[in-house]
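Colleague: here is a sequence with its predicted model. Questions after.
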Amino acid sequence: MTGSEFELVIGDKNWSSWSLRPWLLMRQAGIPFTETSIRLRQTDTKAQILVHSPTGFVPALKWRGAVIGDSLAICETIADLFPAKALWPADALARALARSAAAEMHSGFQNLRREMPMAVLEKHPGVGQTEEALADARHIVGLWRGLRVRFGRQAVEDQGFLFGRFSVTDAMYAPVVTRFATYDVDLEALGDDGTVRAYMNAIMTLPSMQDWLRGAEMEETAKQNL
């Protein structure tokens, strides 16, 4: 497959958590694509997105004359198209739990999302840490720690991710990693013994994640120069 076969339409890199997920997965897997960015929170944002996707939302993957919307659907599509990339765990039980965790991120944790929106370039220590949001965070900390202990550390090729190698599940939770950093969430108070901190470091130091952060900085600089 050539790079021209895929066009990924995304929103601002500072804010668009749903855009980060498939972007990071494709970059981490070494799958080339054309990137089209739509500036969010503008009066014409919806109209600009509708040029590319009938849903009016980002991200959207344009492929073979079709548009695949929704982050998880895009990630699933990429995993199906590139089985050799092993973007889901090979073991059946691990794969089932990886899908379950990804789906939970897709549909859950509304309090955390609302109170601590993604803002990768910003620091807001203590902001948004309501009881409800911290309950979501505590659940995620327990989930990450459990998966790392049960699967990640036991993997033949443990690269520090939830199931050893980078997977769709890691891509789905990457925006939460940035949220915990932005809002300076006390991980130890939520039950971390260092496992979650190490996992977050593995995500944040990915070359592709660093590229996303640099892209966010460039976008914000461009906005200021308008």
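Modeller: Cool, the structure landed.
Colleague: every contact and neighbour count from this point should use C-alpha atoms.
Modeller: Will do.
Colleague: so which elements touch the helix or strand hosting E104?
Modeller: Using DSSP states H and E, E104 maps to helix 92-107. Helices and strands touching helix 92-107, by 3 or more CA pairs under 8 Å, 6 or more residues apart in numbering; DSSP states H and E, are helix 71-81, helix 168-182.
Colleague: buried residues, stretch 212-224. List them.
Modeller: Within stretch 212-224, the residues scored as buried using 16 or more other CA atoms under 10 Å are W212, L213, A216, E217, E219.
Colleague: what do you get for stretch 117-136?
Modeller: P117, M118, A119, V120, G128, Q129, A133, L134, A135, D136.
Colleague: now render the residues you listed as JSON lines, adding secondary structure.
Modeller: Converted to JSON lines, these look like this (DSSP: H, G, I helix; E, B strand; the rest coil):
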{"residue": "P117", "secondary structure": "coil"}
{"residue": "M118", "secondary structure": "coil"}
{"residue": "A119", "secondary structure": "coil"}
{"residue": "V120", "secondary structure": "coil"}
{"residue": "G128", "secondary structure": "coil"}
{"residue": "Q129", "secondary structure": "coil"}
{"residue": "A133", "secondary structure": "helix"}
{"residue": "L134", "secondary structure": "helix"}
{"residue": "A135", "secondary structure": "helix"}
{"residue": "D136", "secondary structure": "helix"}
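Colleague: dropping in the other structure now:
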Amino acid sequence: MADAQLTLSSRNYSSWSLRGWLLCRLAGLAVSEKMIALDDPDNRAELLLLSPSVLVPRLTHEGASVWDTLAIAEYLHELYPQAGMYPADRIVRAHCRSVSGEIHSGFANLRSALPMNLKVRHDRFPVFPGARPDIERVETIWSECLDGYGGPWLFGASPTVADAMFAPVVQRFLTYAVAVSPTSAAYCETVNSWPLMREWINAARREPDEMIELETEF
């Protein structure tokens, strides 16, 4: 039995749950998964006791309770530095932390205009103009990283925290047929073909189709 527990909500709709799960898998930490149905008042009340902000994912491990994705990344990196969650070079590692923090804290228009839905694929979709600057900024980040470090992942040959943080953005672009550059399209294919991503998507497709309306999930 795993000594760690990861509290998650919807696999299909929750970008934050996906990030936390990918981070644990990158670290090599075995976790038991606790799914919270946020539309159930009893479960919501339980989650309120576990995490005052009602945010998921939440990692419980050896007395620690960590419920923010960047905090989870840093916690796991401290425990498992050999896992390569961040690049070894100090300067490159700082770059990785910077772009991970940027996607974590910004891009509100992209989140609201293109909510994550792994079961859907649109041939075309009218993207809210206010989201365009966010999309352009994402592509700039990807281009700088892929050109600077050689790909196929953002920081070289292996996935890092940054790839886990941007994985939901990749899925949004694929779901809504967002037109991107060839470089971005190749990166989207890399992430979408990632065995961990395929495992998560397959599980998401088995979930009920009901949309959970919760602002923190975007």
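Modeller: That came through, no problem. Just so it is clear, the structure is predicted and the values come from calculations on it, not from any experiment.
Colleague: can you lay out the helices and strands packed on helix 92-107 of the first structure as CSV showing mean neighbour count and distance to E35 of the first structure?
Modeller: Below are these laid out as CSV (neighbours: other CA atoms under 10 Å; distance: least, CA to CA, whole Å):
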stretch, mean neighbour count, distance to E35 of the first structure
helix 71-81, 18, 14
helix 168-182, 23, 17
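Colleague: between those helices, which one is nearest to A198 of the first structure?
Modeller: helix 168-182 (11.0 Å; CA to CA).
Colleague: which part of the second structure matches the closest one?
Modeller: Counting by TM-score structural alignment, helix 168-182 of the first structure pairs with residues 161-175 of the second structure.
Colleague: after superposition, how close is the matching stretch to the first structure?
Modeller: Compared with the first structure after fitting, stretch 161-175 of the second structure has a mean deviation of 0.5 Å; criterion: mean CA distance after the TM-score superposition for the first structure.
Colleague: same question for the helix or strand just after the helix holding E104 of the first structure: list its buried residues.
Modeller: Counting by DSSP H and E, the element after helix 92-107 of the first structure in chain order, helix or strand, is helix 110-115. Neighbour counts over helix 110-115 of the first structure (16+ other CA under 10 Å) mark N111, L112, R113 as buried.
Colleague: ok, so of these, who is nearest T195 of the first structure?
Modeller: Distance to T195 of the first structure, by CA to CA, is smallest for L112 among the buried residues of helix 110-115 of the first structure, at 20.7 Å.
Colleague: a markdown table please, covering the helices and strands packed on helix 92-107 of the first structure and showing distance to R41 of the first structure.
Modeller: As requested, these are exported to a markdown table (distance: least, CA to CA, whole Å):
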| stretch | distance to R41 of the first structure |
| --- | --- |
| helix 71-81 | 19 |
| helix 168-182 | 19 |
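Colleague: of these, which approaches M204 of the first structure most closely?
Modeller: helix 168-182 (7.7 Å).
Colleague: which residues touch the helix or strand following the closest one?
Modeller: Tracing the chain C-terminally past helix 168-182 of the first structure and defining elements by DSSP H and E, one meets helix 195-204 next. Outside helix 195-204 of the first structure, the residues that touch it by CA atoms under 8 Å, 6 or more residues apart in numbering are 141, 144-145, 148, 159-162, 170, 174, 177-178, 187, 209-210.
Colleague: so how much does helix 195-204 of the first structure differ from the second structure once superposed?
Modeller: Helix 195-204 of the first structure sits 1.1 Å off on average (mean CA distance after the TM-score superposition for the first structure).
Colleague: check the buried residues of stretch 117-136 of the first structure and tell me the two furthest apart.
Modeller: It's V120 and A135 that sit farthest apart of those, by CA to CA, at 21.7 Å.
Colleague: find the nearest non-adjacent residue to V54 of the second structure, please.
Modeller: L48 (5.6 Å; CA to CA, 6 or more residues apart in numbering).
Colleague: so that neighbour, which state does it fall into?
Modeller: Classified using three-state DSSP, L48 of the second structure is helix.
Colleague: quick one: map it onto the first structure.
Modeller: By TM-score structural alignment, L48 of the second structure lines up with L50.
Colleague: also L196 of the second structure?
Modeller: By TM-score structural alignment, L196 of the second structure lines up with S208.
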